[in-house]
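Peer 1: Quick one, structure for this:
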Amino acid sequence: MAENENGSEKTEEATPDKLRKSKDKGQVARSKELATASVLIAAALSIFIFGDRLAYELSIMMKRAFTFERADIFSPEQMWHALVDGFSGLGMPMFFILLMLFIISILGSSLLGGMIFSTKAMMPKFSRMSPKAGFKRMFGMQAWVELLKSILKVAVVICGAWAILAATFEHILHLSVSQLPGSAFEALDMLRWMFLLLCLSLLIIVAVDVPYQIYKHSDELKMTKQEVKDEYRNSEGKPEVKQRIRQLQYEMSQRTMMQDVPDADVIVTNPTHYSVALKYDKEGDRPPYVVAKGVDFMALKIREVGRENEIPVMQSPQLCRAVYHTTEIGEDVPEELFIAIAKILAYIYQLEQFRKGKSGRPKALPTEIPVPEGFIYPN
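Peer 2: Predicted structure coming up:
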């Protein structure tokens, strides 16, 4: 188990932030075996695709090189033309073979870990010049793993070559009694198949190396519990700072809320612990909604501002608690509470008409307006 300098075990998986930072530094999982196998298999396939054309151009060049007249010997220009003609024919198939190898070499290296351009990875590291670090690399666990992979590669290639030779042994013996040039072409075709099969055998090494490199990279990036906490603290901010920010945000919201209390139509109280200020747009289609709410000191402050602005204050403990616990500031009250609130709004309207001398005194509301069973909250 990997340990840090303080002896704490690195048991936690790397966080997304650490993965991002390691990627910026060019530290990603890489498999040299995958890149090598990709290039070799691409080379074998390119021989299958462009090999016939390449062999044809080579035969023309050899024929031209060994077939010449007496005048060609004494003419430097003729020899130069023969050389140019010979290599110009080889140029096209060689270009496509090299282009295919170039593309596959890039793709093979980036199949695991992706394609990354990092200037940090190119910077010289003086720690690599340390004899102690070099000694650790030579005799460390990674060196033994590389040695084991090399032995496995040799074993796989030897076993693969032995299996291929055993399967084609009779065919090889048959070539010795075949006539030219057919035997030569048959031998070349057999060789390219052997080369392709040997390259494909390296996929066994790739199947072992790729999961190991992924595991090794993940293990190297593991973090201690303290490192995870520190990173979270640095990314999210210190708890005391976040608490102060939340406190300031709460104070700002409270000040804004108190500015809306004078616009309320009624304030419903507990009467001591809770207060909710409600507003109802008589001309609009919106149902009653909460403009302010609070408990304890804030509840008293809402009632105080309401009295200063002559807002009716009604006592209905169950209804007040129901609205407080189910509705946030600016939200419409639940439909289940419409009937209870409508009774209060109707009473306030009748009371206003009575004060204006337009109607008689309304009947006083009970101190406890009933609410649905699912909206009853303890004091």
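Peer 1: going forward, measure contacts and count neighbours with C-alpha atoms only.
Peer 2: OK.
Peer 1: How much space separates residue 235 from residue 142?
Peer 2: Separation of residue 235 from residue 142 (C-alpha to C-alpha, to the nearest Å): 34 Å.
Peer 1: and for comparison, fold this next one:
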Amino acid sequence: MSEGEGGSGEKVFDPTPQRLADARKRGDIPKSNDVTTAATYLGLLAVLLGGGGFAIERAGGTLMVLIAQPDRLLGRLLGPGGPKLSAAIIGEALWALAPIFLVPIAAVLVSLFAQQAITFSGDKLTPKLSRLSITKNAKQKFGPTGLMEFAKAAVKLTAISIALFYYLAHDLDRMIGAAEAEAKVVGGLMLESLVVLLAIATAIAVTIGGIDIVWQRFDHARKLRMSYQDMRDETKQSEGDPHMKAQRRSRAEAIATNRMLLDVPSADVVIVNPTHYAVALKWSRARGAAPICVAKGEDEIALRIRDIAGTAGVPLHSDPPTARALHATVEIGHEIRPEHYRAVAAAIRFSDRMRKAAR
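Peer 2: Now for the predicted structure:
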């Protein structure tokens, strides 16, 4: 696409990984609050279905002690051991209710990790006059993002209202009939109704959350779209940044080193300076072919070459002058120079003898 097509200011390119990373540093990430809400409902529903009734009953039984025996407990609560007794009763009740609070919190954290929405940035906390812009706020409220938020709220309100209406219409007679039943029966009915209503709300929240996370990611990418000029500026900046250059060079060297080390087990011999240099050579033994360098290195890389060669059973031949000369003159994948034929031939003969002895 030429610079003139659509104008260099038209944002038609998807955001680059660098632009997405910069946005994340600023705390600008695609996060769905509806997914977090759905996770909260799911966690609470899981607790209620997995024994939440027992937890509520246990907590209620503990607190009922305060209600059922006020005269007997009043003196003890106001006495010397009163604070300790009160703390024990309240602690027992909170311990019983702990899963009802902790499981939804854990579900929310899982949803945030799944969305990769946990980030720490001071940019969002920094006061900015641009956030007070009437024009910008109007665009947010009446633009695609604002319309989507309005549509979600309308759908949630409508769906929950319809579900609540049908549920109450279906179970209203049973609720009225249970009004004169025992407290335990009424409590069980209320818990059952709570679970059903929560299940309905969860289903609605999960559906809307699934749609919303797709929209949030699309909208996030839309806001970060780049123009031709943006792309060119980012390329210039990344190429001119010494830190980025160093990172790219470091990654390239690491990749090349790892590929080189994979070829060490195929070598015929590794010529070493025992402490500093190592050069791995491979000879096809074809007529007119010279040995080829498959790996070389100094210091730490040399040590890794020696270790891999030892594990793979490749003989090590100590010849410091030849090791230094080969390391300085031969490139990986290239044949050795003629002036090194005699020394390398001796190393390969040594290797052949070592292999025969090992058999």
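Peer 1: Please state their TM-score.
Peer 2: The TM-score (TM-score structural alignment, normalised by the length of structure 2) is 0.57; 248 aligned residues with a C-alpha RMSD of 3.8 Å.
Peer 1: What helix or strand is the aligned residue in structure 1 for residue 59 of structure 2 located in?
Peer 2: Using TM-score structural alignment, the partner of residue 59 of structure 2 in structure 1 is residue 57. For residue 57 of structure 1, the enclosing helix or strand under DSSP states H and E is helix 32-66.
Peer 1: Who are the packing partners of that helix?
Peer 2: helix 76-110, helix 182-201, helix 203-220 (3 or more C-alpha pairs under 8 Å, 6 or more residues apart in numbering; DSSP states H and E).
Peer 1: quick one, which of the ones you listed is nearest to residue 287 of structure 1?
Peer 2: helix 203-220 (56.6 Å; C-alpha to C-alpha).
Peer 1: just to revisit the earlier point, I figured the match of residue 59 of structure 2 hits residue 91, correct?
Peer 2: No: Residue 57 of structure 1 lies out of contact with residue 91 (C-alpha atoms under 8 Å); the separation is 9.3 Å.
Peer 1: Could you check which of those two is surrounded by more residues?
Peer 2: residue 57 (20 against 13; other C-alpha atoms under 10 Å).
Peer 1: quick one: the more buried one from residue 86 of structure 1, how far?
Peer 2: 8 Å.
Peer 1: same check, this time on residue 342 of structure 1
Peer 2: Per C-alpha to C-alpha, residue 342 of structure 1 is found 101 Å from residue 86 of structure 1.
Peer 1: which one of the two has more residues nearby?
Peer 2: Using other C-alpha under 10 Å as the criterion, residue 342 of structure 1 and residue 86 rank with residue 86 on top: 20 against 14.
Peer 1: what about residue 253 of structure 1, how many neighbours?
Peer 2: Counted with other C-alpha under 10 Å, residue 253 of structure 1 comes out at 13.
Peer 1: Could you do the one 4 residues further on as well?
Peer 2: Residue 257 of structure 1 has 18 neighbouring residues, counting by other C-alpha under 10 Å.
Peer 1: Buried residues of the strand or helix carrying it, list them for me.
Peer 2: Residue 257 of structure 1 belongs to helix 239-260 when assigned by DSSP H and E. Of the residues in helix 239-260 of structure 1, 257-258 count as buried by neighbour count, 16 or more other C-alpha atoms under 10 Å.
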